[in-house]
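In: coordinates for the following, if possible.
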Amino acid sequence: MSIKVRVPPALTKGASGSDTLEMTAANLSELLAGLETRYPGVKKSICDEAGKLNRFINVFVNDEDIRFLGGEQYTFQDGDEVLLIPSIAGG
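Out: Below you'll find the model as predicted:
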């Protein structure tokens, strides 16, 4: 599926280029693999040691939290807009 992906520069370690990408991915796993190809090392910023999405990374598809759409099993549709947002915490 052809999707638009917005990735904040904080996750791509300042890599040059637009923060909005056109990508082809059927699901979150394929999206993460595609991001790793485009930005080598990015998976270390967004995935745990097992390769699963870190709990502090929020993924939204068309403004809906992917957790409420089926999580990692959600199948992207043509034209979906995906946004990856790192959580911010402090104290």
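In: going by C-alpha atoms from here, please, whenever you check contacts or count neighbours.
Out: Fine.
In: for stretch 5-25, measure first residue to last.
Out: By Cα to Cα, to the nearest Å, the extent of stretch 5-25 from end to end equals 10 Å.
In: to check against the first, give me the structure of this:
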Amino acid sequence: MPVSVRIPTILRTYTGGASEVSAEGGSLGEVLEALDASYPGIKGRVLDDEGDLRRFVNVYVGNEDVRFLDDLATATPDGAQVSIIPAVAGGC
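Out: The predicted model follows:
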């Protein structure tokens, strides 16, 4: 099941500059595995050493934050859009 994955600027060095790529997988975890097979190293920038989503990376399937769904087990139906978004912090 191919899904579209939106890649943030900071990770585009892994995708040869592509802002959007496609990957196969029925869950977010499977999609990240497929991404890493095509673009080695990208999964390590999204997941921490324990295999969980990094604290400052937000991932959406459609418009839903996967942390409020099933995390890495979140379903990624055919044609879904996955967005990887680095959290932005700052202040005065």
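In: next, the TM-score between them, please.
Out: TM-score for the superposed chains, counting by TM-score structural alignment, normalised by the length of the first structure: 0.83, backed by 91 aligned residues with a Cα RMSD of 1.8 Å.
In: need the helices for the first structure, in chain order.
Out: 28-38, 42-46 (DSSP state H).
In: out of the ones you listed, deepest packed?
Out: helix 42-46 (a mean of 18; mean count of other Cα atoms under 10 Å).
In: just checking, what packs against that helix?
Out: helix 28-38 (3 or more Cα pairs under 8 Å, 6 or more residues apart in numbering; DSSP states H and E).
In: run the chain-centre distance for the helix it packs on.
Out: Here helix 28-38 of the first structure is found 8 Å from its chain centre; the criterion is Cα atoms, centre = their mean, to the nearest Å.
In: cool, stretch 34-49 of the second structure as well?
Out: Relative to where its chain is centred, stretch 34-49 of the second structure has its mean C-alpha point 9 Å off (Cα atoms, centre = their mean).
In: the residue lying closest to Asn58 of the first structure once chain neighbours are set aside and Ser29 of the first structure: what is the separation?
Out: The shortest distance from Asn58 of the first structure to any non-neighbouring residue, by Cα to Cα, 6 or more residues apart in numbering, is to Ile85 (5.1 Å). Distance, Ile85 of the first structure to Ser29 of the first structure, by Cα to Cα: 17 Å.
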